[in-house]
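In: next input, structure requested:
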Amino acid sequence: MFLNRDLSLKGYPKTYMAGQITGVEGYIESTAMGLIAGINASRKLRGKDFVPVPENSAHGALIKYITESNPEGFQPSNINFGLFSSLKERVKDRKFKRRLIVERALKSWKEYLTRIKEDE
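Out: Predicted structure coming up:
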């Protein structure tokens, strides 16, 4: 794919991408990529280290998808449960499994926000 994990272009690390051009589908997803690109560009300009978005958060799952998918036959995607990494334990009940995935995603997202705020 053409993006680094910080949403900068491979070969042009000072250029960040956001919105649908990144390979996400949907208003919320496009806005989310803009948020992350903005955070990462701001951190780079201020000399701060890159802090990767956790892959088991919604933002991180999308970033993993758009940066690591096979470019052949790539299809833009909304966020969906299929993009999240598997749980450590096997859970048969679909609703309960999704609840656990959401709880893990929210916890990871909060930890990410705390980490980037600590650098301010």
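In: C-alpha only now, for contacts and for neighbours.
Out: OK.
In: quick one: name whatever helix or strand follows the longest strand seen in the chain.
Out: In terms of residue count, the longest strand belonging to the chain (DSSP state E) is strand 12-16. With elements assigned by DSSP states H and E, the helix or strand that comes after strand 12-16 is helix 27-45.
In: for the protein, just list every one of the strands.
Out: 8-9, 12-16.
In: hey, which helix is longest across this structure?
Out: For the chain, the helix with the greatest residue count under DSSP state H is helix 94-118.
In: next, the angle from that one to helix 27-45.
Out: 30 degrees (axes from the mean of the first three to the mean of the last three C-alpha atoms, to 10 degrees).
In: could you also give me the structure for this next sequence, so I can compare it with the first?
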Amino acid sequence: MTKRILIIDDEPDIREATQLCLEIVKGWDILTAGSSKEGIEKAILEQPDAVLLDVMMPEVDGLATFDQLQANPSTRHIPVILLTAKAQAADQRQFTQLAIAAVITKPYDPLTLADQIDAILTAYAA
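Out: As a prediction, the model looks like this:
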């Protein structure tokens, strides 16, 4: 079954590169959003199989976006994978306290990203 993945990231180049990666390697249906507001609206409307969420975004950051997704009954079941350049130990500890599916650190390897996400979603569903 083809997965539908929503990428929420304020950087157009990151969105495009990640989208191409996942479409080419896995043939997944990829949706993108450039802001928290747009991402939440798409998550509610499209009900993706997972959300790849950038942590550092202007206006509303990824953690606040995650909180909003968790607070909404129609999106709280969607696994969220954080994409972040914040790899410090304190940041990682904060992330593990959240009900997220996983954290993928930027820069990620485009050749292994799709398999990494697939493994995360398989483990999350188990």
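In: can you give me the TM-score here?
Out: TM-score of the superposed chains, computed with TM-score structural alignment, normalised by the length of structure 1, equals 0.31; 71 aligned residues with a C-alpha RMSD of 5.2 Å.
In: which one of the strands of structure 1 is the most hemmed in?
Out: Most buried of these, by mean neighbour count (mean count of other C-alpha atoms under 10 Å): strand 8-9, with a mean of 18.
In: that strand packs against which elements?
Out: strand 12-16 (3 or more C-alpha pairs under 8 Å, 6 or more residues apart in numbering; DSSP states H and E).
In: buried sites along the longest helix of structure 1?
Out: Buried residues in helix 94-118 of structure 1, counted by 16 or more other C-alpha atoms under 10 Å: 97, 101-102, 104-105, 108-109, 112, 116.
In: among those, which one sits closest to A41 of structure 1?
Out: I116 (12.8 Å; C-alpha to C-alpha).
In: relative to G38 of structure 1, how far out is the closest one?
Out: Spatial separation of I116 of structure 1 from G38 of structure 1 under the definition C-alpha to C-alpha, to the nearest Å is 13 Å.
In: strands of structure 2, start to end?
Out: Going by DSSP E, structure 2 shows strands at 4-8, 29-33, 50-54, 80-84, 102-105.
In: packing partners for the shortest one?
Out: Of the remaining helices and strands, those touching strand 102-105 of structure 2 by 3+ C-alpha pairs under 8 Å, 6+ apart are strand 80-84.
In: switch the strands of structure 1 over to JSON lines; also include distance to R43 of structure 1.
Out: Listed next are the strands of structure 1 as JSON lines, based on distance: least, C-alpha to C-alpha, whole Å:
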{"stretch": "strand 8-9", "distance to R43 of structure 1": "12"}
{"stretch": "strand 12-16", "distance to R43 of structure 1": "12"}
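In: out of those strands, the one nearest I63 of structure 1 is which?
Out: It's strand 8-9; of the strands of structure 1, that one is closest to I63 of structure 1 (C-alpha to C-alpha) at 11.5 Å.
In: could you tell me the end-to-end distance of stretch 15-35 of structure 1?
Out: Terminal residues of stretch 15-35 of structure 1 are spaced 15 Å apart (C-alpha to C-alpha).
In: rewinding a little: quick one: the longest strand of structure 1 to helix 27-45, angle?
Out: Relative orientation of strand 12-16 of structure 1 and helix 27-45, computed by the same axes, to 10 degrees: 130 degrees.
In: what's the local residue count around K42 of structure 2?
Out: 17 (other C-alpha atoms under 10 Å).
In: got it, and the one 10 residues further on?
Out: L52 of structure 2 sits with 25 neighbouring residues when counted by other C-alpha under 10 Å.
In: repeat that for Q68 of structure 2.
Out: Around Q68 of structure 2 there are 16 residues (other C-alpha under 10 Å).
In: so what's it up against?
Out: With contact set as C-alpha atoms under 8 Å, 6 or more residues apart in numbering, Q68 of structure 2 has these partners: I40.
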